[in-house]
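Asks: Sequence first, then the predicted structure:
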Amino acid sequence: MATTTTTTTGFTPGMLPDEYESLRRQVAKFADTEVAPVSAELDAAHRFPYELVARMGAMGLFGLPFDEEHGGMGGDYFALCLAIEEIARVNQSLAITLEAGVSLGAMPIHRFGTEEQKREWLPQLTDGSGLAAFGLTEPEAGSDAGGTRTKAVLEDGTWTINGSKSFITNSGTDITRLVTATAVTGTRIGGDGQEKPEISTIMIPAGTPGFTAEPAYDKVGWNSSDTHPLTFDNVRVPEENLLGERGRGYANFLRILDEGRIAVAALSVGAAQGCVDESVKYAGERTSFGRPIAEYQGISFKIARMEARVVAARTAYYLAASRMLAGLPFKKEAAIAKLVAGEAAMDNARDATQIHGGYGFMNEYLVARHYRDSKILEVGEGTTEVQLMLIARELGI
């Protein structure tokens, strides 16, 4: 896919440039014909979808925003968001596997890696044959990432890393190639004259002695995605495994989070849209007192409100993506998109479950999976409260 130049006016829902629309249709067909039929089985078995990941790799989805020189498709971040949205309509677990594999796994290497690091790692991440993860969150450092306790000591050209990470996506699969972890590598004097921890990011290949992906979490939702706590017990890696400038790990990851919020917003929009699609279909087929329930105003108005949420959330993430690609500030817009879309996904899942009645409580129904899956969209990659804080700060309050 060739890169399309965007303007400050951004993208318009329903009026995408041809190459974006072609990609969206291709991924939508894949989602409907190959992903949807096996999603309930994967969810029930808590099984990671290796076959579907390989298929997405062959389609080039993991390489969408990367240059062809490093194995990518030469597209952009908005193309990735469109793909994530379409997959999330039918399977959030697979969508988060793609989102985390690209925006949290490969993107830090693309943004901050040396040419040698890019050539070594990106080709196997952009073709879907391997996955990378980012270890930021710790048991006592979530939204407060500055509270990192993992430490890395450099001696004789080798980093020795000790600590732990929590809730790390794509960190324990058979195709996980590396985890990039934030760690305290020393101290620095801040602008206020106070001593502060120096946080850097270090790449740790899978299989490195002392690096353990602990047993997977038993989650409420996203059951076929891969999520583990990690431990580092005297893990030793070469000095050149430092990713980016020493001491810039936290600042660099804040940039990655800003971008990632747009992708998670796209995932949330896909989930919200999936709830609308299922509700429209069910309301037209289900009868009560001799009439399709869609004819009752209580149902039709509920679905109309669901659709309004989708349109508002999609418009928000399109705006954030367009500003990002145009080189304009987008922190506030990304936070708004994440906030609005995450709430839309959860609200639509709740309403769709209500419309389906008892069937909405059955796990084989897509709306039940969306109900379980969507809550994390108000938590992951920055809670709702963090988004509100960021928006307020950008307003100067």
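Replies: Right, received. Where do you want to start?

Asks: CA only for contacts and neighbour counts going forward, please
Replies: Will do.

Asks: which stretches of the stretch 51-200 of the chain form strands?
Replies: According to DSSP state E, counting those that start in this stretch, the stretch 51-200 of the chain carries its strands in the segments 131-135, 151-155, 158-169, 176-189, 195-205.

Asks: here comes the other one, which I'd like you to weigh against the first:
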Amino acid sequence: MEILILLVVVVVLLFAVPDIRKSLISRPAFAFFKRVLPPLSPTEREAMQAGDTWWDADLFSGRPDWHKFHQTKAPQFTEAEQAFIDNQLETLLGMLDDFKIVQKDVDLPKKVWDYIRKEKFFAMIIGKEFGGLDFSPAANSHIVSRIATRSISAAVSVMVPNSLGPGELLTHYGTDEQKNYWLPRLADGTDIPCFALTGPEAGSDAGAIPDTGVVCKGEFEGKEVVGIRLNWSKRYITLAPVATVLGLAFKMYDPDGLLGDQKDIGITCALIPTNHEAVEIGERHYPLNQAFMNGTTYGKDVFIPLDWIIGGQDYAGKGWRMLMECLSAGRGISLPALAAATGHVTERMTGAYAYVRQQFGMPIGLFEGVQAAMGKIGGTNYTLESMRRLTVTALCEGKSPSVITAMTKYHMTEMGRQVMEAAMDVHAGKGIQLGPRNYLGHGYMATPVSITVEGANILTRNLMIFGQGATRCHPYVLAEMEAASNPDEEQGLKQFDSLLLKHIGFAAGNFFGSLFMGLTGARFNASPMSGPTARYYQQLTRMSRALALTADMAMLVMGGDLKRREMLSARLGDVLSHLYMASAVLKRYEDDGRQTGDLPFVEYAMSHHLYEIGQAFKGFFANFPNRFIGWTLRLAIFPLGLHYAKPSDDNLQVIAKSMMEPGLTRDRHTFLCFWKDDPKDMTGHMELAFLAMREHADIYKRIRKAVKRGDIAEDLSGDDLVKAARKAEVISADEAKAFKKTEQLRMTAIGVDQFAPGVIEGRKF
């Protein structure tokens, strides 16, 4: 007992007496922290500091506040936004013939370009005071998504001016003079913008751009002024071939000290008319059989005045921070909108096709192998739409959550690829034969575009999500890093000492909390909701606590090496991402009023995300370099084993059958998918055939029974089947008329395009 009391006294003295704690604990810990602290380049530091945190910080803390989360209101469209969606957007969709756009013209028709400019589709983010529409991120996302269900090429053309580009940069950072001149011209379509960031040696690592701007004296409008001599070579620039104004990112230098003592000023953004002397708009690229304008731009010894810097001279060298903060639009709105469109199209059209296409006398959607693919499409699309909504909710609140938008971009584009591949598997030859009837082909070819741009997905997953999330979302690490980088050693130590006790308590709470939740199955965790989703909240809180514990230990043990161990850090990023996606699913389920028809989709999504979280942890523990710590973490988090399982076969089958049922659930899950009430339309022929077959399901059932009895031959279809059914008196004369029309629709729907000899070779569509 005396020894125990003595130990308690020692511990109290060590931690409670500031001078003793600082001398014996904080100072050695501070030295260790500075030694293992991952070195940050200036661009990395700016990336870390750019943007905001939101729900991601709650999830990373290990203590998510679910009540606060559910108090967040889903954004609603304004009257002006809804009117635009109901009128201008629908008009545009009716004008788009994607096969002609891509395969014949390789460009949008002039009437479409004119309509887009006239109706200000390029000006959704520009304020009304400058003649723009001033739409919310929610409206922006909805509009781009719906266009993408009709034409990826048109959607990309619309989305680029409304994401990373001069319009957004000017809105946030432009001088009054720049805003007053350029924004009205961009709003009314007088000017078409592009933004040149990517070059041959700088893709995802935009900080490595070799393009330069040297401060010097030169002639502008007949006068000698101090300006910038630019040299650049850019590629992959969307809208460059038709742009009239060029946003340019370059590294700015002042070797002669004309602006001050700083020689290397840093990344800077400028706005340059494309008709300016020596500016060259190069030739077009051809991005995977898509028709949106994409190409190159060059400049050699191009002289511009200083006031062409976006934001003016005060923003020289601040371009990287500006770009990082504005990338959230591309990562959080535009590219996820394309992925959401893929989900809506594949769920609606695959459900219809799986019912319309028959084999062995029955819809292929009744075969379990096909149902497995369909279940994946429907379940994944529920997450896609949930994630799209939650992320635009953050953006509508004025947040710029860099980690969340990175997660959204990476995972939504990857899920878009997965559902498209599953849809192609179900459609088989229907999806392969390219032509006016193929509603999947161009989307399939466009999938890598979203995955590649705005930061390649490999980089986003392996470096950005956890690398940025670990510092931005952790309650103490960023402040500790700032303390460690303080040039005043004693002041830094004082800051660090004030954080250390809190961090130790945080870590200890996470360890024992994770162990308790693991032993009890998290059944004592509070849940904000009752009913079938209650257990999911308990498990997500448990995994949130596990992430906080594991991230702390990984940073403590590995320090700067963790940044280079990308496979390990990516797994922790996956945990954070799946926590976010699962949260989005639960939020949508509640926001939509707990629809009974949604529950199978929710169950699929939650099972999938929890399973992926478990697998990410499993891979992390198995590959952690310190085997003992890896084993200890696994024992603390999963003391009774890892029991998360993939979605069940029954779950997949229920979703597949729901996808083949016309009605409210199908319409709500695929509301972004455009289809025209016209059998000649690429989506209309499938939708109309599906609805007709569902309407006359009883006739098909009677005929199948007659075939089984031998009253009708089993190899008949179309008119021959109608005649045989009538002859066998399986259907009445009136039913025969309806059935004949339905069979005509069905045969058209499962048909594919064919071309006469010489047409394809000559590209004479």
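Replies: Everything's here; your move. Fair warning: this is a prediction, and the values are worked out from it, not measured in the lab.

Asks: TM-score for this pair?
Replies: The TM-score (TM-score structural alignment, normalised by the length of structure 1) is 0.88; 378 aligned residues with a CA RMSD of 2.4 Å.

Asks: Deepest-packed of the strands of the stretch 51-200 of structure 1, please.
Replies: strand 131-135 (a mean of 29; mean count of other CA atoms under 10 Å).

Asks: Need the contact partners of that one.
Replies: The contact list for strand 131-135 of structure 1 (CA atoms under 8 Å, 6 or more residues apart in numbering) reads 100-101, 104-106, 124-125, 165-166, 168-171, 175-182.

Asks: before we move on, the earlier item: could you export the strands of the stretch 51-200 of structure 1 as CSV, including distance to Asp43 of structure 1?
Replies: Below are the strands of the stretch 51-200 of structure 1 laid out as CSV (distance: least, CA to CA, whole Å):
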stretch, distance to Asp43 of structure 1
strand 131-135, 20
strand 151-155, 36
strand 158-169, 16
strand 176-189, 20
strand 195-205, 28
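
Asks: Out of those strands, which gets nearest to Ser224 of structure 1?
Replies: strand 158-169 (11.1 Å; CA to CA).

Asks: hmm, back to that, with respect to Glu285 of structure 1, which of the strands of the stretch 51-200 of structure 1 lies nearest?
Replies: That would be strand 158-169 among these, by CA to CA, at 38.0 Å.

Asks: residue in structure 2 matching Ala304 of structure 1?
Replies: Taking TM-score structural alignment, Ala304 of structure 1 has Gly375 as its aligned residue in structure 2.

Asks: does that match really touch Ile655, like I thought?
Replies: Yes: using CA atoms under 8 Å, Gly375 of structure 2 is in contact with Ile655, at 5.2 Å.

Asks: what about the two, which has more around it?
Replies: Neighbour totals were compared for Gly375 of structure 2 and Ile655, and Gly375 leads with 31 against 25 (other CA atoms under 10 Å).

Asks: Would you quantify the distance from the residue positioned nearest the centre of structure 1 to Asp67 of structure 1?
Replies: In structure 1, the C-alpha nearest the mean C-alpha coordinate belongs to Glu99, at 3.8 Å (CA atoms, centre = their mean). Separation of Glu99 of structure 1 from Asp67 of structure 1 (CA to CA, to the nearest Å): 17 Å.

Asks: same question, Ile202 of structure 1
Replies: On the measure of CA to CA, Ile202 of structure 1 and Asp67 of structure 1 end up 23 Å apart.

Asks: same deal with Thr126 of structure 1?
Replies: 10 Å.

Asks: neighbour count winner among those two?
Replies: Using other CA under 10 Å, the more surrounded residue of Thr126 of structure 1 and Asp67 is Thr126, with 29 against 17.

Asks: Is the more buried one in contact with Gly71, as I believe?
Replies: Yes: checked against CA under 8 Å, the pair Thr126 of structure 1 and Gly71 is within contact range at 5.9 Å.

Asks: The counterpart of Ala88 of structure 1 in structure 2 - nearest residue in space that isn't next to it in sequence?
Replies: Following TM-score structural alignment, the counterpart assigned to Ala88 of structure 1 within structure 2 is Ala148. Leaving aside its sequence neighbours, Ala148 of structure 2 sits nearest to Ala155 (CA to CA, 6 or more residues apart in numbering; 4.9 Å).

Asks: Pull the number of nearby residues for that neighbour.
Replies: 22.

Asks: Could you report the distance from it to Ser145 of structure 2?
Replies: 7 Å.

Asks: Please identify every residue contacting each of those two.
Replies: Contacts common to Ala155 of structure 2 and Ser145, judged by CA under 8 Å, 6+ apart, are Leu338.

Asks: list the buried ones in stretch 170-179 of structure 2?
Replies: The neighbour-count check on stretch 170-179 of structure 2 (16 or more other CA atoms under 10 Å) flags 170-171, 174-175, 178-179 as buried.
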